[in-house]
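Colleague: coords please:
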Amino acid sequence: MKDLGANADSVVLYFKERIYATFTGLAIVLVATVSDHPTPAHSALLLVLGVLGITAARRAGPARGAAADARPQRRET
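Modeller: Coordinates of the predicted model:
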């Protein structure tokens, strides 16, 4: 596992990404198993599309530090 340091927001984002990818993978497996005639080629295509989708979502999503930016900022008086 990468060195995440003591930054709690980074740890939370790291695990959120892993959970998202896990549930997406499980959904792909479910779709592959309930299809009419699952074949290895069909399963491989679903897997490739799932990996591409997860990768595209990760790259298009907010930066790792976005959770820190979403917190309300304190006003200096």
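Colleague: use CA for all of it now, contacts and neighbours both
Modeller: Will do.
Colleague: Which neighbouring elements make contact with the longest helix seen in the chain?
Modeller: Using DSSP state H to define each element, the chain has its longest helix at helix 8-34. Judged by 3 or more Cα pairs under 8 Å, 6 or more residues apart in numbering; DSSP states H and E, helix 8-34 is in contact with helix 40-60.
Colleague: tell me what the helix it packs on is packed against?
Modeller: Judged by 3+ Cα pairs under 8 Å, 6+ apart, helix 40-60 is in contact with helix 8-34.
Colleague: Tell me which residues of the helix it packs on come out buried.
Modeller: Within helix 8-34, the residues that count as buried by 16 or more other Cα atoms under 10 Å are 10, 21, 24-25, 28, 32.
Colleague: I have a second one here; can you model it like the first so I can compare?
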Amino acid sequence: MKKLFICHAGAGLPAHEQDDVGIVGMAYVWEGEWFRTPESVEGRERNPVMKLRPLWGAAVEIWGDTGCFTEAEKVLDLLEE
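Modeller: Sure, this is the predicted structure:
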């Protein structure tokens, strides 16, 4: 299962050799892997964290906090609000 996510909170441009958070406005691929699963944070004040990689470029691992990334198909819904 692959899904596309857009970063909406993270590093701005230009980014300086960062490989742990996403860059705002860029697309990332999620292949179903987690650094911190939804089950492990249930009932806690922490977000799940996806293992993402940039859509283009080097295969860098990104810590995709679910509070900072929106699934691409839902991004346009945000514009309507």
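Colleague: tm score of chain vs chain?
Modeller: With the length set by TM-score structural alignment, normalised by the length of structure 1, the two chains reach a TM-score of 0.22; 31 aligned residues with a Cα RMSD of 4.2 Å.
Colleague: returning to what we had before: helix 40-60 and the longest helix of structure 1, what's the angle between them?
Modeller: In terms of direction (axes from the mean of the first three to the mean of the last three Cα atoms, to 10 degrees), helix 8-34 of structure 1 departs from helix 40-60 by 160 degrees.
Colleague: nearest to Leu47 of structure 1, of the buried residues of helix 8-34 of structure 1?
Modeller: Checking the buried residues of helix 8-34 of structure 1 against Leu47 of structure 1 by Cα to Cα gives Ile28 as the nearest, at 7.0 Å.
Colleague: give me the number of residues near Glu80 of structure 2?
Modeller: 6 (other Cα atoms under 10 Å).
Colleague: List the contacts of it.
Modeller: Contact analysis of Glu80 of structure 2 by Cα atoms under 8 Å, 6 or more residues apart in numbering lists nothing.
Colleague: Can you tell me how far it is from Ala72 of structure 2?
Modeller: Glu80 of structure 2 sits 14 Å away from Ala72 of structure 2, going by Cα to Cα, to the nearest Å.
Colleague: In structure 2, where's the longest strand?
Modeller: If you go by DSSP state E, structure 2 has its longest strand at strand 27-36.
Colleague: now for that one, which elements pack on it?
Modeller: strand 3-7, strand 49-54.
Colleague: Pull out the buried positions in it.
Modeller: With burial defined by 16+ other Cα under 10 Å, the residues of strand 27-36 of structure 2 counted as buried are 27-30, 34, 36.
Colleague: My read is that Ala21 of structure 1 contacts Ile54, right?
Modeller: Yes: using Cα atoms under 8 Å, Ala21 of structure 1 is in contact with Ile54, at 6.6 Å.
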